[in-house]
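Undergrad: following is a predicted model, sequence given first.
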Amino acid sequence: MDLLALADFNLVARYGGFGKAARATGRPKATLSRRVTELEAALDLRLFERGARDLKLTEEGRALHERTAALLTELDETAAAIASGAEKPRGRLRISAPLLLSQTAMGKIAAGFALKYPDVRLEITTEDRAVDMIEEAYDLVIRVNPDPDEALVGRVFLRDRLVVVASPELVRPAGDHPVPGVVRGAGIRQTWKVTTSKGAWKIGIEPILALSSLIMVRDAVRAGVGAARLPISLVSHDLADGTLLHWGDIDGSEIALWALYPSRRLLSARVSAFLDFLKQAFPNGTPDELAAYIDR
């Protein structure tokens, strides 16, 4: 495949037309048109639907653009780095991170990374959903206990666990009597299986608050409303100060935070740099290291 023709095709796809691409890049419109025509002939595919006034990608053209645009950008960046004599991280780095990590630590981590690598344009979006890395053009995603995905590879950089905590004023349950609870998500009656140094027991929970953020849940528990399940990193300061009490660990609640990237792409210098920066931020990957980022 002709890489020059592929690069011109991506220019036209990015700008939405031959004229627009020519004006934005200074390339002759006729040259762009000829190269795209040659690429279509070589692939035996129609990449654009050419109307009287507009130009639209075909389904095949859209797939080719999505899968090759980032690769060509990486090739350009690699060539520039080699020409400058060093593989220095540079360019745009888009990351998707979960809500709680973003609220507690990612601001400080992003600031430190930006100071160390000023040539990288770091963009971090916060969402707990499973994003499509290719479709949405992310370079790296951070996810909690992700499902296996053959298209992605990565590494665990942090571990945590869920614990049940409550205000000292809240009386621990006796027998099957439920206690008021603060939950994330649907506010339905539930039972929590808890392990302590004295053994395992079950806590019946009658939700009186259902909140969408773990930060909100923590703040409500601090106010003495009820018991809650929370990551120990989020409440470690409260447990140390005695403002919250540890009722036990939730069975099977191990939390692993993964940094994931597409396995079919070469790992760019900027992604490698961010992975190394995460390792420096959490050298042992323990809840205490995350707790150090959390304001009291």
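TA: Received it, and whenever you're ready, just let me know what you need.
Undergrad: could you use CA atoms for every contact and neighbour count after this?
TA: Noted.
Undergrad: name the nearest residue to Asn145, ignoring sequence neighbours.
TA: Once flanking residues are discounted, Asn145 sits nearest to Ala256: 5.3 Å by C-alpha to C-alpha, 6 or more residues apart in numbering.
Undergrad: just the element for that neighbour, please.
TA: strand 245-262 (DSSP states H and E).
Undergrad: elements contacting that strand?
TA: When contacts are defined as 3 or more C-alpha pairs under 8 Å, 6 or more residues apart in numbering; DSSP states H and E, strand 245-262 packs onto strand 140-144, strand 152-166, strand 190-196.
Undergrad: pick the most deeply packed of those strands.
TA: strand 140-144 (a mean of 22; mean count of other C-alpha atoms under 10 Å).
Undergrad: for comparison:
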Amino acid sequence: MDLNALADFNLVATHGGFGRASRASRRSKATLSRRVAELEEQLGVRLIERGSKGLELTEAGQRLQERTEGPLQEVGDALTAAREGSDQVAGRLRVAAPVLFAQLAMGRLAADFRRLYPAVTLDVVAEDRLADLVDEQFDVALRPNPRPDSALVGRCFATDRLVVVAAPTVARPEPGDGPVRVDAVVNGWRDGETWQLADGGPTIEPVPVLRLSSMLMLRDAALAGAGIARVPRSIVGAQLARGELVQWGAIDGPAVELWVLHTSRRLASPKVKAFVDFMASRYPDGTLTLPG
């Protein structure tokens, strides 16, 4: 099979037509059309339907694109590395990050990373869903407590803990024989839920007074004295240091681990290795801290 013809097919499929592919690659539409036709003849199947409404991939064309787009990119990366030097950190780096971490940290981190590696263009997408790194062409993903996945490898670069905090004006009740009932601002609430504090601390029975959909809203409501809140310590560290909030205790249980992950289907490129090392270097003690 002619890999150049396969690359041209993926170029046309990615851009959704011969015209757009021609403009993007600065090659003639006739050449691209001929190469795709040659590939169809070699395979004995129709890959693209050329109708009055534009280009559409056939089922065979969709399967071929899905299975070859990533490997062809790897070949291109390998050729670039061989041509320009295997240690060069350059190119586009596409990163998927959870919304809260992205909002509080990724702007500064992205700027610092590019200062170190000016030949890299960062593309950071903030979403809480689990992106498919291969299908959506992400180079790396940042995820809390990722499930074991043989298709992904990476490194835990920081840990965080859920803590219970309140404004200094909120009176802390004396512990009794049973759960301690306290007004609370909550999200993802389940009736009958209790919070067990670590290190022998009391069990708290939150009494929901506000139900909010984001951790930053919980933090701000706690700052305003609405009640206690259970939030990641990373987002209240500055407020605790300034005395604007008081930590009642950490939630009993394992720490939250934040990982930087990349696909194991390909050798990590220099830009991916550089980003993984960079993220670990920003949290040398392994504790997640975020700007206040």
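TA: The structure has been received and is ready for your questions. Here the structure is a predicted model, which is why all the values come from computation and not from measurement.
Undergrad: got a TM-score for the pair?
TA: The TM-score (TM-score structural alignment, normalised by the length of structure 2) is 0.89; 289 aligned residues with a C-alpha RMSD of 2.3 Å.
Undergrad: quick check: the residue nearest to Asn145 of structure 1 touching Ile142?
TA: No. In terms of C-alpha atoms under 8 Å, Ala256 of structure 1 does not count as a neighbour of Ile142; the distance is 10.3 Å.
Undergrad: quick one, helices of the stretch 1-150 of structure 1?
TA: Under the criterion DSSP state H, counting those that start in this stretch, the stretch 1-150 of structure 1 carries helices at the ranges 3-15, 18-25, 29-43, 59-83, 99-101, 107-116.
Undergrad: looking at those, spot the one closest to Leu158 of structure 1.
TA: Among the helices of the stretch 1-150 of structure 1, the nearest to Leu158 of structure 1 by C-alpha to C-alpha is helix 99-101 (10.5 Å).
Undergrad: ok, and the closest non-adjacent residue to Gln196 of structure 2?
TA: Closest to Gln196 of structure 2 by C-alpha to C-alpha, 6+ apart is Thr203, at 4.4 Å.
Undergrad: so what's the gap between the helix or strand where Arg270 of structure 1 lies and the chain middle?
TA: Element membership for Arg270 of structure 1 (DSSP H and E) is helix 269-281. A distance of 14 Å separates the centroid of the chain from that of helix 269-281 of structure 1, by C-alpha atoms, centre = their mean, to the nearest Å.
Undergrad: list the buried ones in that helix?
TA: For helix 269-281 of structure 1, a neighbour-count test (16 or more other C-alpha atoms under 10 Å) marks Ala269, Arg270, Val271, Ala273, Phe274, Leu275, Phe277, Leu278, Ala281 as buried.
Undergrad: if you count contacts, what does that helix end up packed against?
TA: Counting by 3+ C-alpha pairs under 8 Å, 6+ apart, helix 269-281 of structure 1 packs on strand 91-97, helix 107-116.
Undergrad: single out the most deeply packed of the ones you listed.
TA: strand 91-97 (a mean of 20).
Undergrad: secondary structure class of Ala229 of structure 2, three-state.
TA: strand (DSSP: H, G, I helix; E, B strand; the rest coil).
Undergrad: quick one: contacts for it?
TA: Ala229 of structure 2 makes contact with Val164, Val165, Ala166, Ala184, Val185, Val186, Leu218, Arg219, Ala222, according to C-alpha atoms under 8 Å, 6 or more residues apart in numbering.
Undergrad: redo those residues as a markdown table? Include distance to Ala229 of structure 2.
TA: Output for the contacts of Ala229 of structure 2, formatted as a markdown table (distance: C-alpha to C-alpha, whole Å):
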| residue | distance to Ala229 of structure 2 |
| --- | --- |
| Val164 | 5 |
| Val165 | 5 |
| Ala166 | 6 |
| Ala184 | 6 |
| Val185 | 5 |
| Val186 | 6 |
| Leu218 | 6 |
| Arg219 | 7 |
| Ala222 | 6 |
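Undergrad: still on that earlier bit, distance of the residue nearest to Gln196 of structure 2 from Asp183 of structure 2?
TA: For Thr203 of structure 2, the distance to Asp183 of structure 2 equals 14 Å [C-alpha to C-alpha, to the nearest Å].
Undergrad: which of these two has more neighbours?
TA: For Thr203 of structure 2 versus Asp183, the count of surrounding residues by other C-alpha atoms under 10 Å is larger for Thr203: 20 against 16.
Undergrad: relative to Ala228 of structure 1, how far out is the aligned partner of that one in structure 1?
TA: Using TM-score structural alignment, the equivalent of Thr203 of structure 2 in structure 1 is Lys202. Distance, Lys202 of structure 1 to Ala228 of structure 1, by C-alpha to C-alpha: 14 Å.
Undergrad: understood, closing this out.
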